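> after the sequence you'll find the predicted model.
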Amino acid sequence: MTLHPEIAKFLATLPAPPEGPLNPVAMRAADEAHLPPVEDRLPLHSVEDVTARTADGEVPVRIYTPAEADTYGLLVYFHGGAFFLGSLETHDHVARSLAKETGLKVVSVGYRLAPEAAFPAGLDDCYAVVRWAAGEDSGLDWDGATLAVAGDSSGGTFAAAVAARAHDDGFDRITHQILYYPSLDLDFDVDRYPSLRENATGYGLETAGLKPFNAFYLDSGADPADPLVSPVKRTDLSGLPPALVVTAEHDPMRDEGELYGKRLREAGVPATVTRYEGANHGFVQHFSWIPEFHGVFEETRDFLHRG
């Protein structure tokens, strides 16, 4: 299927990327320059910024409560952005949609970013918040049943790595992992996956951009051979939580996500892999307003509530 016409129309308006090295501070500011005012965002019962006081330090989080209840299932969400971009603000609309559609209380994590924070600072923050959320001191009124981790792109990397790290630590409370077009193999050799060549140019995220965009993370000490950096390289996937892996047809990283889902199933882990036709990398963040793609939130709801 060709790229969705609304996405193609948007991509045609984008200027050529500036020459020279990437500037994280300027790029972050640009990402937040056109966000809608709070009053125009999807309304929920409550949205609150708090500080998670974890065993590893304080981490800013935003709590999305869809409705008043005595207890809640929890979904801890990690935003994308190649480990150096993204924030609670840039992905606020994603967290709101997840809370509304799933009925779970969503905890969005403002983890530390590269290059200012070296590996594994961001991953440590994400893992620490998951453990904090499940504790009585968090005040989140967890129901003790559902504790999901979710993330898009590099946030999907963190979701998969957190699920694996928790398993290795004997922390068995994570019930689901939800990975939206995850970056699971930071070895960007173009011959590793057909999608790196098939979707190399013309779809927003380009294969040639993967190395420079992820260089801040890798240069901070993240080793692509480490399964906590490239979760698809983990040898034994057995015992991990059930997974929903969402991929996009026109994404250079499509095939690594689908391989991960396949390997999970081979290891005995229930895994649903859904490829969204006509979509590109980032469609949950940028194009979920398109009816065909907004269904990703309904699919997430069904996955979480499946018996």
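Arrived safely, thanks for sending.
> only C-alpha atoms from now on, for both contacts and neighbour counts.
Fine.
> all strands of the chain, in order?
Counting by DSSP state E, the chain has strands at residues 46-54, 57-65, 72-78, 105-109, 142-152, 176-180, 243-250, 271-280.
> got the contact list for the residue nearest to Arg112 when sequence neighbours are not counted?
With sequence-adjacent residues excluded and distances taken as CA to CA, 6 or more residues apart in numbering, Arg112 is closest to Gly122, at 4.8 Å. For Gly122, the contacting residues are Phe83, Tyr111, Arg112, Leu113, Ala114, by CA atoms under 8 Å, 6 or more residues apart in numbering.
> could you do Tyr127 as well?
Taking CA under 8 Å, 6+ apart as the test, what Tyr127 contacts is Val162, Ala166.
> against Leu244, how distant is it?
19 Å (CA to CA, to the nearest Å).
> same question for Ala29.
When Ala29 is compared with Leu244 (using CA to CA), they lie 32 Å apart.
> His281: which of the contacts of Gly122 is nearest?
Ranked by distance to His281 (CA to CA), the contacts of Gly122 are led by Phe83 at 15.3 Å.
> turn the strands of the chain into JSON lines, including distance to Ala16 and mean neighbour count.
Output for the strands of the chain, formatted as JSON lines (distance: least, CA to CA, whole Å; neighbours: other CA atoms under 10 Å):
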{"stretch": "strand 46-54", "distance to Ala16": "36", "mean neighbour count": "15"}
{"stretch": "strand 57-65", "distance to Ala16": "34", "mean neighbour count": "19"}
{"stretch": "strand 72-78", "distance to Ala16": "29", "mean neighbour count": "27"}
{"stretch": "strand 105-109", "distance to Ala16": "31", "mean neighbour count": "28"}
{"stretch": "strand 142-152", "distance to Ala16": "25", "mean neighbour count": "22"}
{"stretch": "strand 176-180", "distance to Ala16": "26", "mean neighbour count": "27"}
{"stretch": "strand 243-250", "distance to Ala16": "20", "mean neighbour count": "25"}
{"stretch": "strand 271-280", "distance to Ala16": "18", "mean neighbour count": "20"}
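> dropping in the other structure now:
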Amino acid sequence: MSVIAHRSVSLQAALVEMGARVLLKPLITAYPVQSWSFAPLLLAERIAAAIPWAPAGVEVSRETIAGVDVERLTPTGEALRDDTALIYYHGGAFLAGGPATHRRLASVLARALGVVVLNVDYRQLPEVGLGSSVEDAYRVYRAVSDSRRYRNVVVGGDSAGGYLSVKVIELAYLDAVRAPTAFFGYSPLLTPTVTADDPRAEINDAYLTIGKLRSLRTWFDLGPGTRGADDVVVVPEEAFPPGVLVAASGEMLRIDSERLHERLDAAGNECDLHLFDGGVHAFPVLTGLTPESTEAVRLTVAFLDSVLAARQARQAA
């Protein structure tokens, strides 16, 4: 239930932030939010998916779960937790990215925890709205959870994927089905709605802008999904399992993590919040490229390890 500040800034992280401010932010600011402008944003995932590479120490395969495409990453080491699965939801503002762009991070989590990671290829803009993304995310979770193949199911993601993780927690609670064992969020986008007095507008983010989020908000409400694009402030605290949140102290969506942590902390829920100076939005995705990214993932693994160990001890008692 603590907030941990990480003050040191590595050269690598400083260079990434500088590059984001100089190159990425002007591009994002100028990029139009129109139906024709979404297609180029899919190029990164298509290029990454076209490269036939598999991270060391994991087997990569494709399958369909409850009608949703999923990339399965299975550690090849001997210390496999065969009773646990981790469902990962990638970020990308619900319009970019996919399993291939996030395969490096997913593979690190799979190896470090010794668990199967299901990297979900949910539907995105402009073909569908955010509600359909939520439905895909939840369908995968329900299928995995209801199968009872895994005693523990962890959910997590970065940015938009962090939102999906929390909505899965909410829907599982509302449907009175088995809750996830734990959750984690890397710079999760938890409040799609931009208000007139939104405090996030005051933050000079390295590359995100409140104006772009405001422009995307109307697109989030596209059908055909019925789950909507509600803010996670509607999710009751008692729905949440133990969780860990990570954000950059200078990013716009730090506010989203702080709001959720404050609510869970006040309710007595187990939730750690790590704030890193000098990072950029969703920086853990860069694991292995900056010390801060690697440390954020290590802290996530340590937290999840402790939750899984405690659960195993209770079950054995």
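On my side now, so go ahead. For clarity, every value in this text was computed on a predicted model and none was experimentally measured.
> so Thr175 of structure 1 sits against Pro242, correct?
Yes: between Thr175 of structure 1 and Pro242 there is a contact under CA atoms under 8 Å: 6.9 Å.
> between the two, who's got more neighbours?
Between Thr175 of structure 1 and Pro242, counting by other CA atoms under 10 Å, Pro242 is the more crowded of the two (23 against 18).
> so where do the helices sit in the stretch 151-300 of structure 1?
154-169, 194-198, 207-219, 254-266, 283-286, 291-305 (DSSP state H, counting those that start in this stretch).
> tell me which of those sits most buried.
Burial of the helices of the stretch 151-300 of structure 1 is given as mean neighbour count (mean count of other CA atoms under 10 Å); helix 154-169 ranks first at a mean of 24.
> run the angle between that one and helix 207-219 for me.
Here the directions of helix 154-169 of structure 1 and helix 207-219 differ by 40 degrees (axes from the mean of the first three to the mean of the last three CA atoms, to 10 degrees).
> tell me the average deviation of helix 154-169 of structure 1 from structure 2 after fitting.
Following the fit onto structure 2, the mean deviation recorded for helix 154-169 of structure 1 is 0.8 Å by mean CA distance after the TM-score superposition for structure 1.
> in structure 2, point out the residues matching that helix.
Mapping helix 154-169 of structure 1 onto structure 2 (TM-score structural alignment) gives residues 160-175.
> distance between the matching stretch and the chain's centre?
Centroid displacement of stretch 160-175 of structure 2 relative to its chain, using CA atoms, centre = their mean, to the nearest Å, is 11 Å.
> now do that stretch: everything it contacts.
By CA under 8 Å, 6+ apart, stretch 160-175 of structure 2 touches 88-94, 133-134, 137-138, 141-142, 155-157, 178-180, 183-190, 232, 235-236, 239-240.
> hmm, 7 Å instead?
By CA atoms under 7 Å, 6 or more residues apart in numbering, the list of residues contacting stretch 160-175 of structure 2 from outside reads 89-94, 134, 137-138, 155-157, 178-180, 185-186, 188-190, 235, 239-240.
> what about stretch 166-177 of structure 1, start to end distance?
Per CA to CA, stretch 166-177 of structure 1 runs 12 Å from first to last residue.
> quick one: contacts for the one residue sitting closest to the centre of structure 2?
Per CA atoms, centre = their mean, the C-alpha nearest to the average position across structure 2 is that of Gly157, at 1.6 Å. Contact partners of Gly157 of structure 2, counting by CA under 7 Å, 6+ apart, are Tyr88, Tyr89, His90, Gly91, Ser165, Phe184, Gly185, Tyr186.
> cool, Glu48 of structure 1 as well?
Arg62, Ile63, Tyr64.
> what lines up with it in structure 2?
Match for Glu48 of structure 1 (TM-score structural alignment): Ser61.
> what does Ala26 of structure 1 give?
So Ala26 of structure 1 corresponds to Pro40, using TM-score structural alignment.
> same deal with Val76 of structure 1?
Under the alignment (TM-score structural alignment), Val76 of structure 1 maps onto Ile87 of structure 2.
> how far away is its match from Thr29 of structure 2?
Taking CA to CA, one finds Ile87 of structure 2 at 32 Å from Thr29 of structure 2.
> same question, Thr74 of structure 2
From Thr74 of structure 2 to Thr29 of structure 2 the distance is 39 Å (CA to CA).
> what's the answer for Ala282 of structure 2, then?
Distance from Ala282 of structure 2 to Thr29 of structure 2, by CA to CA: 18 Å.
> cool, Val16 of structure 2 as well?
Look at Val16 of structure 2 and Thr29 of structure 2: by CA to CA, they are 18 Å apart.
> so these two - more neighbours on which side?
Looking at Val16 of structure 2 and Thr29 with other CA under 10 Å, you find the greater number of neighbours at Val16, namely 20 against 14.
> that one maps to what in structure 1?
Under TM-score structural alignment, Val16 of structure 2 pairs with Ile7 in structure 1.
> check the gap between its match and Thr13 of structure 1 for me.
10 Å.
> any common contacting residues for the two?
Counting by CA under 7 Å, 6+ apart, Ile7 of structure 1 and Thr13 have no shared contacts at all.
> mind listing what Ala99 of structure 1 touches?
Ala99 of structure 1 sits in contact with Tyr64, Thr65, Pro66, Lys105, Val106, where contact means CA under 7 Å, 6+ apart.
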